[in-house]
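In: Quick one, what's the 3D model for this:
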Amino acid sequence: MDPRAPRLSGLLGQDVTGSVPLGGAYRLRLADGTEVVAKRHDHESGVLAEAAGLRWLAGSSGFRCPQVIAYDAEWLVIEAVPAGSPAVAAAEAFGRGLAALHRAGADGFGAPPPGGPVDAWIGLAPMRNETGPDWPEWYTAHRVQPYLRTAVDQGVLHDHGPVDAVCERIAELAGPAEPPARLHGDLWSGNVLWGADGRVWLIDPAAHGGHRETDLAMLHLFGCPHLDRIVTAYDEADPLADGWRARLPLHQLFPLLVHTVLFGGGYGAKAVAAARAALAGL
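Out: Reported below is the predicted structural model:
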């Protein structure tokens, strides 16, 4: 049993009788037989941001988010998701649900979920949710340049000219104006769970107001089962703007630079390649 169980028992109001590691989290069995997942954050803002994000995303049709059961300054405890297998029907429902989530909107680009902190996180990297009215300017200032500067300072990104060029020409690259969408914000396949109930569940959000193509770009960056069916259902529910596929590399710059900061120069080369691909469309 994990040695931190006494603290978690106090938080949950009953004994933890079993603990199984799940990467950066633990699946706990409680005295009443319930299973939950407990995730530790090094910063209280991480707990607050994730709890607020799960609540903000919950309730849209086509997918679910685990219920937030309890949290303190260090631990977040959520409902456990019984595992299933990827299925076409679930993928199509997820695509429609993701479109509905994005349509639910946000107060502005960069707006945090209600109750969520401005100083949030994406994975292990800090992410500041400063609000701005204009997506191209906001994306450059708050989603590209902070991680670009950090990567350069760390010495893991040297050939950053193409990324600089994207920042300079962002208005030409951004495509048609879109209203602020309610984003998951870290929508790679590891955060898309295929439940035993035949539905998709979303976990580990870095939720904020942003451009809907950013969530889709993340799904494309690392792949996802039945991705074509997800996108087709999304586009049928809420048609995407012309040229959205050509803009995927622009939106992938953000997660690629985050990965460069966290994991090193191999991702830096991918970020530069994405910048070049974005510029190739001009």
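
In: contacts, neighbours, all on C-alpha from now
Out: Fine.

In: quick one: residue 98 from residue 63, how far?
Out: Distance, residue 98 to residue 63, using CA to CA, to the nearest Å: 8 Å.

In: can you map out the helices along the chain?
Out: Per DSSP state H, the chain carries helices over the ranges 5-12, 44-57, 88-104, 135-139, 145-154, 161-168, 170-173, 212-222, 227-237, 248-263, 265-280.

In: between residue 98 and residue 63, which one's more packed in?
Out: Neighbour count, other CA atoms under 10 Å: between residue 98 and residue 63, residue 98 has more, with 29 against 26.

In: Now the second one, please; I'll put the structures next to each other:
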Amino acid sequence: MSIADRLGDSLGVSVRAVTDLGSGHGWTLHRAELADGRAVFVKAAADRAGVFAAEAAGLRWLGAGNSALVPPVLAACEGMLVLPWLPDAAPSPAAADRFGRDLALLHADSPEAFGAPWPGWIAELPLDNTPSEGPWPRWYAERRLRPFVVRAADVLGVDGVRLLERVIDRIDELAGPPEPPARIHGDLWSGNLRWTDVGVVLIDPAAHGGHRETDLAMLALFGAPHLDRILAAYERTRPLAAGWRSRVPLHQLHPLLVHVALFGAGYRAQTLAAARTALTG
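Out: Okay, the predicted model is just below:
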């Protein structure tokens, strides 16, 4: 069955046109124009139902914390995820200010536990979302760092693995003051921020109850437009614990390990540098 036929069946409306946008991580991307005048974004794959289900659950869960930040899920069925089409707008200082405030409000809506009640994914890699009432440092070490150290061990090498194990062993002292679980996006690099005429909208989450500093560290990892304004607006709304900037490398370790697992040795040096900085503060 074609993308147009599957989409029409899912939404109950005929499809005028489908434009292919490329592919990534094992699925294809499309823009579709519907007979009722709407445009939608479609991810499709024959064998990615679990990934799409996790993304849909994450978007809905984040929306329960702050609906201004996420698009509604129009359909999430076997092999397909459908969202509204989000036209791009130029990043602006005003939108950055609003995003920083909205992200702080999202994080302030605390779930009951770290983790999530659905199996997690980041790109095509599984995440262990087993819920825990805490504390966060041990959850992060055992559910995020250790599994990806194992997955990336061949690239990290013996010395690299030992370095990451030192971080895991010292996680309690490195993690800073205790924080309650926060609703976090979980993969908040700049490519998952859509700047639109109504502000920033978040896509492609690896959502779970986590540490709010994780989202901010991910924003900084590959750079985000107007990052200083985002952070300033965040701090005005919900100040961060003292020393948070020194903990940025600790929170960046998981996404860097994900990149080592996905893309190989090109991210090894950056990952090990982050681990050394995390250990020295």
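
In: Any idea which of the helices of the first structure gets closest to residue 37 of the first structure?
Out: Closest approach to residue 37 of the first structure among the helices of the first structure (CA to CA): helix 5-12, 10.9 Å.

In: what's the matching range in the second structure for the closest one?
Out: Using TM-score structural alignment, helix 5-12 of the first structure corresponds to residues 4-11 of the second structure.

In: Run through who's touching the matching stretch.
Out: 14, 15, 17, 18, 32, 74, 75, 77 (CA atoms under 8 Å, 6 or more residues apart in numbering).

In: The third one reaches residue 37, doesn't it?
Out: No - counting by CA atoms under 8 Å, residue 37 is not a contact partner of residue 17 of the second structure; they are 11.1 Å apart.

In: okay, the two: which has more neighbours?
Out: Using other CA under 10 Å as the criterion, residue 17 of the second structure and residue 37 rank with residue 17 on top: 12 against 9.

In: Against residue 4 of the second structure, how distant is the more buried one?
Out: Distance from residue 17 of the second structure to residue 4 of the second structure, by CA to CA: 8 Å.

In: which neighbours do these two share?
Out: With contacts defined as CA under 8 Å, 6+ apart, the residues shared by residue 17 of the second structure and residue 4 are residue 32.

In: Give me the mean deviation of the match of helix 5-12 of the first structure from the first structure.
Out: Compared with the first structure after fitting, stretch 4-11 of the second structure deviates on average by 1.7 Å (mean CA distance after the TM-score superposition for the first structure).

In: in that stretch, what's buried?
Out: 4, 6, 7, 8, 10 (16 or more other CA atoms under 10 Å).

In: quick one: which of these is nearest residue 43 of the second structure?
Out: Checking the buried residues of stretch 4-11 of the second structure against residue 43 of the second structure by CA to CA gives residue 7 as the nearest, at 10.5 Å.

In: so who does the residue nearest the centre of the first structure touch?
Out: Closest residue to the average C-alpha location of the first structure: residue 186 at 1.5 Å, with CA atoms, centre = their mean. For residue 186 of the first structure, the contacting residues are 122, 204, 205, 206, 207, 215, 218, 255, by CA under 8 Å, 6+ apart.

In: Repeat that for residue 167 of the first structure.
Out: Residue 167 of the first structure touches 140, 144, counting by CA under 8 Å, 6+ apart.

In: ok, back up a step: neighbour-wise, which of the contacts of residue 186 of the first structure leads?
Out: In terms of neighbours by other CA under 10 Å, the contacts of residue 186 of the first structure top out with residue 207 at 28 neighbours.

In: mind checking how far that one is from residue 107 of the first structure?
Out: 13 Å.

In: again with residue 168 of the first structure
Out: Between residue 168 of the first structure and residue 107 of the first structure the distance is 26 Å, computed by CA to CA.
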